[in-house]
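Peer 1: pasting the structure only:
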């Protein structure tokens, strides 16, 4: 099982804060550093203010050497797909082929209003066309052009450049919808992710994607199945309670909905997810200043997980 660190910088983090976590992620042996794509805090003052996800990842691409880098997930409302295809391909080049693109429909209407970004009522069509466009641009052979005519986007004779280092560059489709999201994952994704579900719902969500793959004629085992859940661990009960208080959460609630508790409890929860088919878990780290939290997981949890 791969463990990935997942951060929420819109809650209050500078680029340097993210860099410290990313470099700790690499040093401690985690598989990847991922970040959200948001422009507005969901509680608190959010100081020093938001950082753009792909700008930040471009910097991290040059200041790390091993870990994968990506978004969980980029909002389809924030960028034209042609621009996003260029941005992601460039960051993949800057990283030497270590980028993964998580893409979703967007949901936080208030941040769109705060920064003057259109927020259409119906966004699933945008997401579908963006997935088709981006994969079409990247897969067009060099020297050929790509055109697209859809309800939301039109491209005429695009040179479809630049290309990512990876071919194909892994795309992550995330969401908890019962039908349309699994169908998109089966069509476009290297990985399906369920973010912050009820724990008991995870097997059902994975099964829906497997069924969508069967319907599409795709081998369900060709996808990676993953979950994103909040992390709050402690070597002792007192340390766990201290970390829960630091992120404003109750210990009982964290145990119910996250990867939380003492080391043995965290190991048991991750083992349960693995039994259900999760090949990766995104550990949502909310206190970016607490690098000892990552050290605890790397030293005491990760060695107990099956390869």
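Peer 2: Okay, I see it. Not measured: the values here are computed from a predicted model. Residues are numbered from 1 along each chain as shown.
Peer 1: going forward, measure contacts and count neighbours with C-alpha atoms only.
Peer 2: Will do.
Peer 1: what residues are up against residue 178?
Peer 2: 205, 208 (Cα atoms under 8 Å, 6 or more residues apart in numbering).
Peer 1: Quick check: closest non-adjacent residue to residue 230.
Peer 2: Nearest residue to residue 230 in three dimensions, chain neighbours excluded: residue 284, at 4.4 Å (Cα to Cα, 6 or more residues apart in numbering).
Peer 1: tell me the contacts of the one you found?
Peer 2: Taking Cα under 8 Å, 6+ apart as the definition, contacts of residue 284 comprise 5-8, 228-231.
Peer 1: at 10 Å instead, please
Peer 2: Applying Cα atoms under 10 Å, 6 or more residues apart in numbering, we find residue 284 in contact with 4-8, 34-36, 195-196, 228-232, 258-259.
Peer 1: Check which helix or strand residue 157 maps to.
Peer 2: Taking DSSP states H and E as the criterion, residue 157 maps to strand 154-158.
Peer 1: How about residues contacting that strand?
Peer 2: With Cα under 10 Å, 6+ apart as the test, strand 154-158 has contacts from 82, 129, 133, 137, 140, 144-149.
Peer 1: Isn't residue 160 up against residue 148?
Peer 2: No - between residue 160 and residue 148 there is no contact under Cα atoms under 10 Å: 11.4 Å.
Peer 1: circling back: in strands, which of the contacts of residue 284 fall?
Peer 2: Counting by DSSP state E, the part of the contacts of residue 284 found in strands is 4-7, 34-35, 195, 228-232, 259.
Peer 1: Just send the residues you listed back as a markdown table, with neighbour count too.
Peer 2: Formatted as a markdown table, these follow (neighbours: other Cα atoms under 10 Å):
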| residue | neighbour count |
| --- | --- |
| 4 | 22 |
| 5 | 24 |
| 6 | 26 |
| 7 | 26 |
| 34 | 29 |
| 35 | 26 |
| 195 | 20 |
| 228 | 22 |
| 229 | 23 |
| 230 | 20 |
| 231 | 26 |
| 232 | 31 |
| 259 | 26 |
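Peer 1: then this one, side by side with the first:
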């Protein structure tokens, strides 16, 4: 199983902090550095110095790192128009030498939309818009050089686009979709996703949703073995119970709750839980790191968990 690092900068982080985590993750051998795409803090933290834009951050990291893959869990389709987003991601892919992945979803956090003047349609319309965004973004990337792209969409009609720039990765950067929606989510994943991700889901819920997506793949004539399956889980590792408790306290959580709902405990406990996710088909784990100053946390997992996977 591949391990990746996942951060939540809206909780309070500037670019230099994110760069330090990304470089630590790169040096330690993690497969990727991902970040959320949110414009407003959650919970009781101050959120200072304020939000950082996901794709501005990744553009900087594209030049300030050299090997680690970079992406979002998940860019909100409500934040950006699909044509400009396709340009942005393709540009960052070129800036990174072909290391970018696009996680994208409907958007769900109503308060961040009202806080920054972003329209927030009802869920059904958000799904409709996401489906059109996926068609436009992948269509622009996959149009042969010298050709043009057209799309007769309700929300995002495109006419005679030169479909430039092209990303380095061909036919396109990987697209990640995810979530627990029982109908539209599996159908969209079967059509567009290279990877299907579940955030903070139990083993039982993950297995059930993976089965729904596999069924949707089969219905559409796609071999589900070509999909990458992944989970995102909050990380709280320690060499012993005292270190686990210290790290849990630093993020305002309880060790018992994190052991139940996250990826917490000693290296042996974490290897065991990751093994149970692998048994239901998960190929990757995104380790949500909430204390970005604690780089020893990443190094501990790289040294004592990663070699056992």
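Peer 2: Yep, it's here. The structure presented is a predicted model; accordingly, all values stated were derived computationally and were not measured.
Peer 1: Got a TM-score for the pair?
Peer 2: Scored against TM-score structural alignment, normalised by the length of the first structure, the superposed chains reach a TM-score of 0.98; 305 aligned residues with a Cα RMSD of 0.7 Å.
Peer 1: What lines up with the residue nearest to residue 230 of the first structure in the second structure?
Peer 2: Aligning on TM-score structural alignment places residue 284 of the first structure opposite residue 288 in the second structure.
Peer 1: part of a strand, is its match?
Peer 2: Yes - judged by DSSP: H, G, I helix; E, B strand; the rest coil, residue 288 of the second structure forms part of a strand.
Peer 1: Against residue 164 of the second structure, how distant is it?
Peer 2: 34 Å (Cα to Cα, to the nearest Å).
Peer 1: now swap in residue 35 of the second structure and tell me
Peer 2: Residue 35 of the second structure is 26 Å from residue 164 of the second structure, by Cα to Cα.
Peer 1: same deal with residue 300 of the second structure?
Peer 2: If you go by Cα to Cα, the gap between residue 300 of the second structure and residue 164 of the second structure works out to 43 Å.
Peer 1: swap in residue 154 of the second structure?
Peer 2: Using Cα to Cα, one gets 22 Å for the distance from residue 154 of the second structure to residue 164 of the second structure.
Peer 1: hmm, back to that, quick check on residue 300 and residue 164 of the second structure: which one has the bigger neighbour count.
Peer 2: A count of neighbours by other Cα atoms under 10 Å puts residue 164 above the other of residue 300 of the second structure and residue 164, at 20 against 17.
Peer 1: aligned partner of that one in the first structure?
Peer 2: Using TM-score structural alignment, residue 164 of the second structure pairs with residue 161 in the first structure.
Peer 1: Report the set of residues contacting both of residue 160 and residue 148 of the first structure.
Peer 2: With Cα under 10 Å, 6+ apart as the test, residue 160 of the first structure and residue 148 both reach 133, 136-137.
Peer 1: Please narrow those residues to those residing in helices.
Peer 2: 133, 136-137 (DSSP state H).
Peer 1: Pull out the buried members of these.
Peer 2: 133, 136-137 (16 or more other Cα atoms under 10 Å).
Peer 1: Including distance to residue 203 of the first structure, could those residues go into TSV?
Peer 2: Shown next, in TSV, are those (distance: Cα to Cα, whole Å):
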residue	distance to residue 203 of the first structure
133	31
136	32
137	34
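Peer 1: nearest to residue 236 of the first structure, of the residues you listed?
Peer 2: Of all those, residue 236 of the first structure sits closest to residue 133, with 49.3 Å by Cα to Cα.
Peer 1: give the contact list for the closest one.
Peer 2: 81-82, 85, 127, 139, 146-150, 153-155, 160.
Peer 1: Which part of the first structure matches stretch 220-236 of the second structure?
Peer 2: Using TM-score structural alignment, stretch 220-236 of the second structure pairs with 216-232 in the first structure.
Peer 1: Could you list the buried residues of that stretch?
Peer 2: In stretch 216-232 of the first structure, counting by 16+ other Cα under 10 Å, buried: 220, 223-232.
Peer 1: cool, and stretch 34-53 of the second structure?
Peer 2: Within stretch 34-53 of the second structure, the residues that count as buried by 16+ other Cα under 10 Å are 34-41, 47, 51-52.
Peer 1: Without its sequence neighbours, what residue ends up closest to the residue opposite residue 302 of the second structure in the first structure once aligned?
Peer 2: Counting by TM-score structural alignment, residue 302 of the second structure corresponds to residue 298 in the first structure. Excluding the flanking residues, the one nearest residue 298 of the first structure by Cα to Cα, 6+ apart is residue 28, at 6.0 Å.
Peer 1: shouldn't that neighbour be in contact with residue 295?
Peer 2: Yes - Residue 28 of the first structure is in contact with residue 295 according to Cα under 10 Å; the separation is 6.8 Å.
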